[in-house]
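Trainee: sequence and computational prediction follow.
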Amino acid sequence: MTIALTIAGSDSSGGAGIQADLKTFSALGVYGMSIVTALTAQNTLGVDDVLPISADFVKQQFYSIINDSQLDSLKIGMLMNEEIVIAVSQLLLEHPMPYIVLDTVMIAKGGHRLLQLEAIKAIKQQLLPLATIITPNLLEAAALLSDSQAIDERDMRRQGRELLQLGCKAVLMKGGHLAGSQSVDYLIMPEGEIRLAAPRIVTNNTHGTGCTLSAAIAALLPQTSLVEAVEQAKHYLLGAIEHADTLKIGQGIGPTHHFYQWW
């Protein structure tokens, strides 16, 4: 049994965060474990409040898991503050993971900030060099580089190459914020770039798409190559978005359908 661990925030509405990660792991046949970094009070209409977990308790959760189980893959999501970023970085230096997928969660879809500004520098300096792949959207890539947001594919590719220079092994630049009939991502690696295009699905129910994609990559990496893991993860996410409207959850931005293949 492949075991994947997620270190991320909890979404009380069940559409993003560790809830989305665990659903994704399960849908892809992987056993999921979780470390909670923050509690959120939120629903499909937005985030009402966030309560960070102490860095010491994040460490305690990690030690409880690592002292008992052999982990195959790790997904990192919302880390909230500098203290937690530093704690997670230290833990991974002490206990290296076979695969690390870093989803640089900074801002919720409703605009609520999920990462304190001082934590961005710590992520760049301490976590990025440990990552197998990072999965920033255009807003997050711009924040990491202290640059303006990419406005076209040429900008995306340039920023992806600049992020790669910070030490990670690969960058998946997510282009969902660009206009057009297609949603275009770029997988940037030292050996080259791959353009990944998918039809843009017209739906309001896209809550947790970034969490789901990064969790899917983490679930698939122990079983296949990096390129195939990314391609298969995007295919899974596309199906989850295509079936999202069948769920009818909440009054705002609803979740994707993680179990569309099953029910």
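Mentor: Now that the structure is in, tell me what you want to look at.

Trainee: alpha carbons only for contacts and neighbour counts from here, please
Mentor: OK.

Trainee: pull the longest helix from this protein.
Mentor: Longest helix of the chain, by residue count under DSSP state H: helix 226-242.

Trainee: against which helices or strands is that helix packed?
Mentor: In terms of contacts (3 or more Cα pairs under 8 Å, 6 or more residues apart in numbering; DSSP states H and E), helix 226-242 is packed against helix 209-220.

Trainee: residues in contact with the helix it packs on?
Mentor: 2, 4, 6, 16-17, 20-21, 24-25, 28, 30, 73-75, 77, 99-103, 135, 229-230, 232-234, 236-237, 256 (Cα atoms under 8 Å, 6 or more residues apart in numbering).

Trainee: could you check how far Leu138 is from Val202?
Mentor: Computed as Cα to Cα, to the nearest Å, the Leu138 to Val202 distance reads 20 Å.

Trainee: which of the two has more neighbours?
Mentor: Leu138 (22 against 11; other Cα atoms under 10 Å).

Trainee: in contact with the more buried one: list those residues for me.
Mentor: Gln149, Ala150, Met156, Met173, Lys174, Gly175, Gly176, His177.

Trainee: okay, one more to line up with it:
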Amino acid sequence: MDNEINSFPQVLTIAGTDSGGGAGIMADLKTFQARHVFGTAVVVAVTAQNTLGVQNSFMLPKAMIDDQFAALADDLHIRACKTGMLGDAQHVRWVVANLKKYNWGPVIVDPVMVAKGGAVLLDPDAIQTVQQQLLPLATLITPNLPEAEQLTNQKITTQKNIQQAAHQLQELGAQNVLIKGGHHLAQQVQDYVLLADGSDFWLEAPRVDTNRTHGTGDTLSACIVAELAQGHDLTTAIRCGKQYVTAAIKHTIQVGHGHGPLNHWAGQKEGLTHAEI
């Protein structure tokens, strides 16, 4: 029986809550459940938000963050983890210290900076801390175009710019890079992947004309974490994440008056099996 303890894949999200349920830790846990892994969380921030925007936020103290990490380490076996909203430089440093303390497998960094409604979720003075301390821990970083611009301090308007930015992010320490192209308004959404061995590829999907995309980045990175925890290689995990998010946007649900959430059980709606997405 002892050999069965903690045998089920367990994953972790380190981020902020979303009282509206569409993004942050809430989106991560829904994705983990849909992808057949057991999700846990270290709450860094609590937000008051809905589909219309972020109305308020509260950053948790260091002792509570450290205690959450320690509680998980005392009992569970985390196989992969991700970061989301970290808020400010000191919270980034506290998270980095804990990630160095505990060996919890691949670390996916989703460098959340601005919410869909425009609220700032990472202080500008924390960007350097992310660059210098968090990126060197990243198995994979998953910025969107504005985030990639902030991290590399360059304007990104062409495919060549995207490739240059990905190489720059690798130089900052991230092993693998996925730059999401959803902010471009082309009919095909193109994401660029640069792997640690120097190989690269593009992912494409038809653009869905909808404003129900709240939590897209959280969901993508959470799906990748789930697949890695189950033993899939990174390329397979990234492709699965892209397919899952595409389905979750395509099969929209009507929730809220603003930037609505994804449909996290879209795989079941399409009749796709666990192995197919």
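Mentor: Perfect, I can see it now. Please read all numbers here as calculations on a predicted model, not as lab measurements.

Trainee: just the buried subset of the contacts of Leu138 of the first structure, written out for ChimeraX, thanks.
Mentor: If you want just the buried ones from the contacts of Leu138 of the first structure in ChimeraX, going by 16 or more other Cα atoms under 10 Å, the selection is:
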select :149,150,156,173,174,175
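
Trainee: in the second structure, which spans are strands?
Mentor: 10-16, 38-50, 53-59, 78-83, 107-109, 140-141, 176-179, 188-194, 200-206 (DSSP state E).

Trainee: highest mean neighbour count out of the ones you listed?
Mentor: Highest mean neighbour count among those (mean count of other Cα atoms under 10 Å): strand 140-141, with a mean of 30.

Trainee: mean deviation, that one versus the first structure?
Mentor: Compared with the first structure after fitting, strand 140-141 of the second structure deviates on average by 0.2 Å (mean Cα distance after the TM-score superposition for the first structure).

Trainee: sorry, back to before: of the strands of the second structure, which is nearest His257 of the second structure?
Mentor: Ranking these by proximity to His257 of the second structure (Cα to Cα) places strand 38-50 first, at 8.9 Å.

Trainee: corresponding residue for Ala170 of the first structure in the second structure?
Mentor: Here Ala170 of the first structure is matched to Asn176 in the second structure, going by TM-score structural alignment.

Trainee: go ahead and confirm its match touches Leu137.
Mentor: No: the pair Asn176 of the second structure and Leu137 fails to qualify as a contact (Cα atoms under 8 Å) at a distance of 10.8 Å.

Trainee: quick revisit: pipe the contacts of Leu138 of the first structure into JSON lines and attach distance to Leu117 of the first structure per row.
Mentor: Listed next are the contacts of Leu138 of the first structure as JSON lines, based on distance: Cα to Cα, whole Å:
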{"residue": "Gln149", "distance to Leu117 of the first structure": "17"}
{"residue": "Ala150", "distance to Leu117 of the first structure": "20"}
{"residue": "Met156", "distance to Leu117 of the first structure": "22"}
{"residue": "Met173", "distance to Leu117 of the first structure": "21"}
{"residue": "Lys174", "distance to Leu117 of the first structure": "21"}
{"residue": "Gly175", "distance to Leu117 of the first structure": "23"}
{"residue": "Gly176", "distance to Leu117 of the first structure": "23"}
{"residue": "His177", "distance to Leu117 of the first structure": "22"}
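
Trainee: what's stretch 257-265 of the second structure aligned against in the first structure?
Mentor: Going by TM-score structural alignment: stretch 257-265 of the second structure matches residues 251-259.

Trainee: now do the matching stretch: distance from first to last residue.
Mentor: For stretch 251-259 of the first structure, the end-to-end distance is 21 Å (Cα to Cα).
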